[in-house]
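1. pasting a predicted model and its sequence here:
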Amino acid sequence: MALTQGDPAGIGPDIALAAWLKRRELGLQPFLYIGDPSTLSIRARLLGLDVPIQECDPEDAAAAFGAALPVLPVEIGSEIEVGRPHVATAKSTIAAIETAVALAMDERVAAVVTNPIAKSVLYEAGFGFPGHTEFLADLAEKATGLPCRPVMMLAGPKLRAIPVTIHIPLKDVPSALSQDLIVDTCRIAAHDLRTRFGFDHPRLAVSGLNPHAGEEGSIGREDIDIIEPAIEALRAEGINAIGPLPADTMFHDEARNRYDVAVCMYHDQALIPAKALGFDDSVNVTLGLPFIRTSPDHGTAFSLAGTGLARETSLIAALKLAAELAHHAGRVG
């Protein structure tokens, strides 16, 4: 798997080093770090970690992984001050992502795992995308010549959850929702649950938008006018979708046993239960891409970089899930 450096001033190097040290204990599949090897070496010394670094090509990474952390070098272009992001490193952060995607599209790696980036730093350097996911989708479109519709999933041991709308103000959610948007999101979810997660007949639970799913229209019409027709259209296509369900009763233990993924109408409706049920071991998965992509479910945590306090739990979960998805997709044996 390809593991991008993320912002090199953040905790990406820290948790990559920590994950490699636990490779045998946790049975991790080999990963290739794409980034600056000197940053890794300096961070290892700062943290007091004994991690040999070996620069190598993707084809040699698996053989090197047992004895050293394999690295495909990317020029950093600036001295790193731990915990202090700088616009001068933005090009290397972007180049690491571009390199990982190119390797995945060429099937030289089985999956892409991305360390956290600082969007504000990238924006200063002229980065023209709202976020990481949109950039990955653009790279996929350029590689394939086909439109790409990414779908965000937070996957944990107790819950998989998808928000239909993501980073928009809550007041804009009702106008942003449409039958087509819900149907497209659920189609992609059902497809990837079959082809990558190994579910023969994935079960989708679709939330309502309003309290009590609108209470038959007395607390808003969106559930009746938009969400119900979308679910009917999905069922007509043979997709096992139920709802709209009241969001306040979707996430207890018994309810979760009845579905494989919860499709929710807005960001917090999906992510609050997902993070409450698996804060340290949930993984951000991007569905709808022509390659497998996972990521830790946290940010750059600049204040923790170089302190030894950063936890590698979510990165390890992201690496493990990427390997599982690659296995189900037939990318690895």
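-> Good, I have the coordinates. Residues are numbered from 1 along each chain as shown.
2. going by C-alpha atoms from here, please, whenever you check contacts or count neighbours.
-> Fine.
3. tell me, how many residues neighbour the nearest residue to M152 once chain neighbours are set aside?
-> Spatial nearest neighbour of M152, excluding adjacent residues (Cα to Cα, 6 or more residues apart in numbering): T286 at 4.9 Å. Neighbour count of T286, defined by other Cα atoms under 10 Å: 23.
4. show me what the helix or strand that contains T286 packs onto, helices and strands only.
-> Using DSSP states H and E, T286 sits within strand 283-287. Contact partners of strand 283-287 among helices and strands, from 3 or more Cα pairs under 8 Å, 6 or more residues apart in numbering; DSSP states H and E: strand 151-155, helix 179-195, strand 293-296, helix 313-328.
5. ok, back up a step: list the contacts for the residue nearest to M152?
-> T133, P150, V151, M152, M153, I292, R293, T294 (Cα atoms under 8 Å, 6 or more residues apart in numbering).
6. got the buried residues for the helix or strand hosting the first one?
-> Going back to what we said before, that points to T133. Secondary structure from DSSP H and E places T133 in helix 132-144. Residues of helix 132-144 classed as buried by neighbour count (16 or more other Cα atoms under 10 Å): T133, F135, L136, A137, D138, L139, A140, E141.
7. in JSON lines, list those residues along with distance to S178.
-> Output for the buried residues of helix 132-144, formatted as JSON lines (distance: Cα to Cα, whole Å):
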{"residue": "T133", "distance to S178": "21"}
{"residue": "F135", "distance to S178": "24"}
{"residue": "L136", "distance to S178": "24"}
{"residue": "A137", "distance to S178": "21"}
{"residue": "D138", "distance to S178": "23"}
{"residue": "L139", "distance to S178": "26"}
{"residue": "A140", "distance to S178": "25"}
{"residue": "E141", "distance to S178": "24"}
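8. now the residue nearest to G214 when sequence neighbours are not counted: how far from D138?
-> Excluding the flanking residues, the one nearest G214 by Cα to Cα, 6+ apart is G220, at 5.3 Å. Going from G220 to D138 by Cα to Cα, to the nearest Å gives 36 Å.
9. how about P150?
-> In terms of Cα to Cα, P150 sits 10 Å off from D138.
10. try V112
-> As judged by Cα to Cα, V112 and D138 stand 15 Å apart.
11. and for L17?
-> Where D138 is concerned, L17 sits at a distance of 30 Å (Cα to Cα).
12. OK, contacts around T313?
-> Contact analysis of T313 by Cα under 8 Å, 6+ apart lists D280, D281.
13. buried stuff in the helix or strand containing A62?
-> Assigned by DSSP H and E, A62 belongs to helix 58-65. Of all the residues in helix 58-65, those buried under the rule 16+ other Cα under 10 Å are P58, A61, A62, A64, F65.
14. I'd assumed F31 was in contact with the second one.
-> So that's A61. Yes: between A61 and F31 there is a contact at 7.1 Å, judged by Cα atoms under 8 Å.
15. what touches both of the two?
-> P70.
16. show me where this protein has helices.
-> For the chain, the helices defined by DSSP state H cover 12-21, 23-26, 37-47, 58-65, 90-105, 119-124, 132-144, 173-176, 179-195, 222, 228-236, 253-256, 267-278, 313-328.
17. against that first model, consider the following:
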Amino acid sequence: MQLGVNSLALPRLALTAGEPAGVGPELLIRLAATALAANFVALTDRGLLERAAQRCGAAIQLLDDDGENIACRPPGTLRVRHIPLLETELPGRPDPSNARHVLAALTEAADGCRSGRYAAVVTAPLQKSSINDAGIRFSGHTEFFAEHSHADVVMMLASPELRVALATTHLPLRAVSAAIDAASLERTLRIVHEELRAKFGFAEPRIAVLGLNPHAGESGHIGHEEIETIIPVMNKLRQQGMQLLGPLPADTAFVPAQRTRYDAVLAMYHDQALPVLKSEAFDRTVNVTLGLPFIRTSVDHGTALDLAGTGKADPASLIAAARMAMDLASRNKR
């Protein structure tokens, strides 16, 4: 049944459990125990969820997913599309034998979103090293979904108060300047602009662009990237109608007076802006992949192997990711 046939149907959200030996399965159980009005479909091993529920001390009813829409979901129920593990998990100790299980779940999520089986996918954290140890080259969720969908993507971290997109992601600082060229910066800004319109509902998005150097280069006295690359790209896109602010010095871009002037920020590198976001909203920050032909949100933390199996992992970030996926899916449906 295609989504949207029944206007009263809850959004079908695909949930991936990530690393079986991490906290992801337990977080899915905690999410299922909430009263969030979504039709959650876990793409993972049924036994894995049963064991996670036992560790959490949670009474969760697992139901086989029949692909149908539902109008309500009693708290404590979770639909499952069974994808078997290769080896039973041992909390805290990732097993490369289960790498193909993890990738199968991601493939089902991507294919299901593109075909209309799911309105969005919400991902729990995975262990990249375990997949690579299995002999499979793997950079992360974002890169997997981008390659699978043949899409150019941008990573955005968002809280209810602040949205931060990244021009570069996980690079050493010495490599950042060379990675920011005119073509990549223009492509990134176009994706951010279009996704703020299409998925977040901003008719005319206002985007603050941070400079790369201290004081945004201070007119070339502290670096030339702003003059040679960032400003020319911004001027070109302004002439095409984009509302771009900056380049702004990163040390003052997040003060309250500045925040009222923009809807999102484009930072030049990972740690330029994310410490601000995480320091004020760590448990409410969501990773959103922009540029995909479907909605994907995720937690903003890792597998927490030291907490795996204890039932004590905090589900706040996964709940926030699910809420954002629901909001985006609802706006997309309208």
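-> Alright, I've got the coordinates. Since the model is a prediction, treat every value here as computed from it, not as a measurement.
18. so what corresponds to the residue nearest to M152 of structure 1 in structure 2?
-> Matched by TM-score structural alignment, T286 of structure 1 corresponds to T289 in structure 2.
19. ok, now which ones touch D314 of structure 2?
-> Contacts of D314 of structure 2 by Cα under 8 Å, 6+ apart are L27.
20. what do we get in structure 1 for it?
-> Aligned by TM-score structural alignment, D314 of structure 2 pairs with R311 of structure 1.
21. any figure for the gap between D283 of structure 2 and P315 of structure 2?
-> As judged by Cα to Cα, D283 of structure 2 and P315 of structure 2 stand 9 Å apart.
22. about what we covered before: after superposition, how close is the strand holding T286 of structure 1 to structure 2?
-> Aligned to structure 2 and superposed, strand 283-287 of structure 1 gives a mean residue distance of 0.2 Å (mean Cα distance after the TM-score superposition for structure 1).
23. what angle separates that strand from helix 179-195?
-> 110 degrees (axes from the mean of the first three to the mean of the last three Cα atoms, to 10 degrees).
24. quick check: buried residues in strand 283-287 of structure 1?
-> Here strand 283-287 of structure 1 shows V283, N284, V285, T286, L287 as buried, counting by 16+ other Cα under 10 Å.
25. surely the third one and D297 touch.
-> By that I understand V285 of structure 1. No: in this structure V285 of structure 1 lies outside contact range of D297 using Cα under 8 Å: 9.2 Å.
26. shared neighbours, these two?
-> Common neighbours of V285 of structure 1 and D297, using Cα under 8 Å, 6+ apart, are L154.
27. quick one on the thing from earlier: ok, which of the helices of structure 1 comes nearest A2 of structure 1?
-> Closest to A2 of structure 1 of these, according to Cα to Cα: helix 90-105, at 5.8 Å.
28. corresponding residues in structure 2 for the closest one?
-> Under TM-score structural alignment, the match for helix 90-105 of structure 1 is residues 99-114.
29. check the mean deviation of stretch 318-328 of structure 1 from structure 2.
-> Looks like 0.9 Å for stretch 318-328 of structure 1 (mean Cα distance after the TM-score superposition for structure 1).
30. what separation do you get for P296 of structure 1 and E312 of structure 1?
-> For P296 of structure 1 relative to E312 of structure 1 (Cα to Cα), the value is 9 Å.
31. who has more neighbours out of these two?
-> Neighbours per residue, other Cα under 10 Å: of P296 of structure 1 and E312, the larger number sits with P296, 25 against 21.
32. the more buried one -> structure 2?
-> That one, P296 of structure 1, aligns with V299 by TM-score structural alignment.
33. which one of the contacts of T286 of structure 1 is nearest to T93 of structure 1?
-> Using Cα to Cα, the contacts of T286 of structure 1 come closest to T93 of structure 1 at T133, 14.2 Å.
34. trace T249 of structure 1 over to structure 2, please.
-> Under the alignment by TM-score structural alignment, T249 of structure 1 pairs with T252 in structure 2.
35. residues contacting that match?
-> When contacts are counted by Cα under 8 Å, 6+ apart, T252 of structure 2 touches Q258.
36. ok, G333 of structure 1 next?
-> By Cα under 8 Å, 6+ apart, the contact list for G333 of structure 1 reads H327.
37. ok, it to H327 of structure 1 distance?
-> Between G333 of structure 1 and H327 of structure 1 the distance is 6 Å, computed by Cα to Cα.
38. I'd say L304 of structure 1 and I11 touch.
-> Yes: between L304 of structure 1 and I11 there is a contact under Cα under 8 Å: 6.7 Å.
39. and for the two, which residues touch both?
-> Shared contacts of L304 of structure 1 and I11 (Cα under 8 Å, 6+ apart): A310.
40. those two: which has the busier surroundings?
-> A direct count of neighbours by other Cα under 10 Å for L304 of structure 1 and I11 places I11 higher, at 32 against 16.
41. what is the burial count for the residue nearest to the more buried one when sequence neighbours are not counted?
-> Leaving aside its sequence neighbours, I11 of structure 1 sits nearest to A305 (Cα to Cα, 6+ apart; 4.7 Å). Using other Cα under 10 Å, A305 of structure 1 has 24 neighbouring residues.
42. one more: V255 of structure 2?
-> V255 of structure 2: 10 neighbours (other Cα under 10 Å).
43. got it, and A236 of structure 1?
-> If you count neighbours by other Cα under 10 Å, A236 of structure 1 ends up with 10.
44. repeat that for M156 of structure 2.
-> By other Cα under 10 Å, the residues close to M156 of structure 2 number 22.
45. do the same with L173 of structure 2
-> Neighbours of L173 of structure 2 using other Cα under 10 Å come to 10.
46. any idea what it aligns with in structure 1?
-> Match for L173 of structure 2 (TM-score structural alignment): L170.
47. could you do R197 of structure 2 as well?
-> With TM-score structural alignment as the criterion, R197 of structure 2 matches R194.
48. how about Y262 of structure 2?
-> With TM-score structural alignment defining the correspondence, Y262 of structure 2 maps onto Y259 in structure 1.
49. name the nearest residue to the match of L173 of structure 2, sequence neighbours excluded.
-> Nearest non-adjacent residue to L170 of structure 1, counting by Cα to Cα, 6+ apart: Y266, 7.7 Å away.
50. quick check: that neighbour touching I166?
-> Yes: assessed by Cα under 8 Å, Y266 of structure 1 is found in contact with I166 at 5.9 Å.
51. who has more neighbours out of those two?
-> For Y266 of structure 1 and I166, the more surrounded residue by other Cα under 10 Å is Y266, and the numbers stand at 23 against 18.
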